[in-house]
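Asks: With the input below, show me the fold.
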Amino acid sequence: MTSTRTKLVLASGAALLLVVVATAAYAFDLPPFEKKATVTASAVCETLGDRAKAAAALNHALPAEPSYAFDDAKTHLRTDASDDTYETSCFVNGGGTQLMSVTAEMAEYENSGTWVEETVGQLVSTSDLASFNAGDKAVASDSAAAIYVPCVSKGATRHLSVVVNLKKPGDAKGEQSRRDLMTLARSAAAYAHEKAKCEAPSKVSAG
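Replies: Got it, this is the predicted structure:
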């Protein structure tokens, strides 16, 4: 009888200890109860365009991390019509790893199908991609979205290749994740088209 009572006391004590530890972990944001940081518009890369819209999409798309860091790089901005280069990138980091990249660069492919295969096909299987309405060609999955944006209208038909690559999935899945990445791609494409001084219509809606 004494042995049984002792076991019950020990079991109750262990359960109480677990509750205390779990409560402390939650209170101090320790694993597995870290709170997901909220991305604010002011923290978002300028190259993502509409920062408020981008922040809303990122808060859905990004995996839960206690903090996020943004690295915005403008490697080359097109200065005039004779300039045939443009390149920018935005990297989103969290939890010691790169979570997402958004790149835009001047490109020229034989056709939009080749662009999909050689650019987006390196990131995801082309069988997972669905087309959406933007640029001369736009495709997306739940981990990538890309737009082939008209830029130079005279001479060589150069485009802007805008690619969003979600490297670590977040809470949003399937169609929701795809919509968020499309929003980011459209916003980044609109920014790139303006900054690259493109004269051809972008064909990118607000989205």
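
Asks: okay, CA-based contacts and neighbour counts for the rest of this
Replies: OK.

Asks: neighbouring contacts of the longest strand belonging to the chain?
Replies: The single longest strand within the chain, with elements called by DSSP state E, is strand 97-107. With contacts defined as CA atoms under 8 Å, 6 or more residues apart in numbering, strand 97-107 is touched by 48, 62-63, 84-93, 158-168, 185, 188-189, 192.

Asks: what's the answer for stretch 37-51, then?
Replies: 52-56, 58-59, 64-68, 70-72, 88-90, 102, 184, 187-192.

Asks: and if you look at stretch 109-117?
Replies: With CA under 8 Å, 6+ apart, stretch 109-117 has contacts from 126, 136, 137, 139, 148.

Asks: Only the buried subset of those, as a PyMOL command please.
Replies: Selection of buried members from those for PyMOL, criterion 16 or more other CA atoms under 10 Å:
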select buried, resi 137+139+148
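
Asks: Take the contacts of stretch 109-117 and keep only those in strands.
Replies: Going by DSSP E, the strands hold 137, 139, 148 from the contacts of stretch 109-117.

Asks: Quick check: next helix or strand after the longest helix along the chain?
Replies: In the chain, with assignment by DSSP state H, the single longest helix is helix 2-27. Once helix 2-27 ends, the next helix or strand along the chain (criterion: DSSP states H and E) is helix 51-61.

Asks: tilt between that following helix and strand 97-107?
Replies: Calculated by axes from the mean of the first three to the mean of the last three CA atoms, to 10 degrees, helix 51-61 forms an angle of 130 degrees with strand 97-107.

Asks: doesn't residue 147 make contact with residue 181?
Replies: No: using CA atoms under 8 Å, residue 181 is not in contact with residue 147; the gap is 11.0 Å.

Asks: Would you do the same for the sequence below? I want to compare the two.
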Amino acid sequence: MISIPKTYRAPIALTVAASLAVGIVYLSGISTSEDRATVKAADSCSSLKTDRAITALNRALPNRSEYSFDEDPEEARPVEATDTYSNSCFVRADRDILLSARARMMVAEPPNTWEEEVFKDVSSGGRRVTGFAAGIRGLASPEKAAVFIPCVPKGEIPGGGYNLSVVVDLKERGDVSDAKLREDLISLTLSAANYAHKSSKCTLPSRI
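Replies: I've put the predicted structure just below:
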């Protein structure tokens, strides 16, 4: 048996421990804060380019060395309001969707009906979902935020009055508190809602 002098044991143990730690980080695919990518407005979707949205993305997203942004083709700019309007933005890392922001035109319906549909998949029956002042109704949790805003009155589009439903879903979160995440998701939702309201040619005030 080979004996190791005591004076060398501590450095060897530290080296082995450090090697194991590096191996764990590498195998698990976790990025450290030092190599985290920074989201810039030039890289983000059209609906999430405001300063407030970029700040929120950089805080709410989990650590990754690279992010990519995909959005619907810009058929998102009709000449006038249409009931087929929609706009989507997806934030990815590798093949994983980290966050989505979606807006779509829909026939005006009672806000309670809209709320039940939008938040039906939130865990624990909608725990931690609370309101915020925006549009007809604004709601947020640390994993999802949404706002229901007026768009066109009856008579402008066949079928009645129309509203915009704007929803931001966070699939993977950064290392921040629930309160900060909720705040960030509201910022992203309002950015996406303002963009959708303008690009869809709404004629009613958004009330945001």
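
Asks: TM-score for these two?
Replies: Scored against TM-score structural alignment, normalised by the length of structure 1, the superposed chains reach a TM-score of 0.84; 197 aligned residues with a CA RMSD of 2.7 Å.

Asks: Which member of the contacts of stretch 109-117 of structure 1 is positioned nearest residue 7 of structure 1?
Replies: Comparing those against residue 7 of structure 1 with CA to CA places residue 126 closest, at 59.6 Å.

Asks: residues contacting the closest one?
Replies: Contacts of residue 126 of structure 1 (CA under 8 Å, 6+ apart): 116, 117, 120.

Asks: Out of the residues you listed, which are shared with structure 2?
Replies: Shared with structure 2 under both residues aligned by TM-score structural alignment, their matches' CA atoms under 8 Å, the contacts from these are residue 120.

Asks: List buried residues within the contacts of residue 126 of structure 1.
Replies: 116, 120.

Asks: okay, the contacts of residue 126 of structure 1 in JSON lines with secondary structure and distance to residue 108 of structure 1 next?
Replies: Formatted as JSON lines, the contacts of residue 126 of structure 1 follow (DSSP: H, G, I helix; E, B strand; the rest coil; distance: CA to CA, whole Å):
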{"residue": "116", "secondary structure": "helix", "distance to residue 108 of structure 1": "12"}
{"residue": "117", "secondary structure": "helix", "distance to residue 108 of structure 1": "13"}
{"residue": "120", "secondary structure": "helix", "distance to residue 108 of structure 1": "14"}
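
Asks: And the contacts of residue 126 of structure 1, which is closest to residue 32 of structure 1?
Replies: residue 120 (34.3 Å).

Asks: now the closest one: how far from residue 102 of structure 1?
Replies: 12 Å (CA to CA, to the nearest Å).

Asks: Kindly report the same for residue 93 of structure 1.
Replies: Counting by CA to CA - residue 93 of structure 1 and residue 102 of structure 1 are separated by 12 Å.

Asks: who has more neighbours, those two?
Replies: Comparing residue 93 of structure 1 with residue 102 by other CA atoms under 10 Å, the one with more neighbours is residue 102, at 25 against 18.

Asks: for the longest helix of structure 1, which positions count as buried?
Replies: residue 22.

Asks: Over to stretch 65-76 of structure 1?
Replies: 65, 68, 69, 70, 72.

Asks: In what element of secondary structure is the last one found?
Replies: Pointing back at residue 72 of structure 1 there. strand 69-76.

Asks: And that strand, what does it pack against?
Replies: The helices and strands touching strand 69-76 of structure 1, judged by 3 or more CA pairs under 8 Å, 6 or more residues apart in numbering; DSSP states H and E, are strand 87-94.

Asks: Repeat the analysis, applying 10 Å as the threshold.
Replies: When contacts are defined as 3 or more CA pairs under 10 Å, 6 or more residues apart in numbering; DSSP states H and E, strand 69-76 of structure 1 packs onto strand 87-94, strand 97-107.

Asks: Any chance of those strands in a markdown table with distance to residue 77 of structure 1 as columns?
Replies: Listed next are those as a markdown table, based on distance: least, CA to CA, whole Å:
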| stretch | distance to residue 77 of structure 1 |
| --- | --- |
| strand 87-94 | 6 |
| strand 97-107 | 10 |
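
Asks: which one of those lies closest to residue 20 of structure 1?
Replies: strand 87-94 (28.6 Å).

Asks: sorry, back to before: how about the contacts of residue 126 of structure 1 in CSV, adding distance to residue 36 of structure 1?
Replies: Output for the contacts of residue 126 of structure 1, formatted as CSV (distance: CA to CA, whole Å):
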residue, distance to residue 36 of structure 1
116, 34
117, 35
120, 29
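
Asks: Could you find the counterpart of residue 8 of structure 1 in structure 2?
Replies: Residue 8 of structure 1 maps onto residue 6 in structure 2, with residues paired by TM-score structural alignment.

Asks: er, residue 62 of structure 1 I mean
Replies: Residue 62 of structure 1 maps onto residue 61 in structure 2, by TM-score structural alignment.

Asks: Just give me the neighbour total for residue 29 of structure 2.
Replies: Residue 29 of structure 2: 11 neighbours (other CA under 10 Å).
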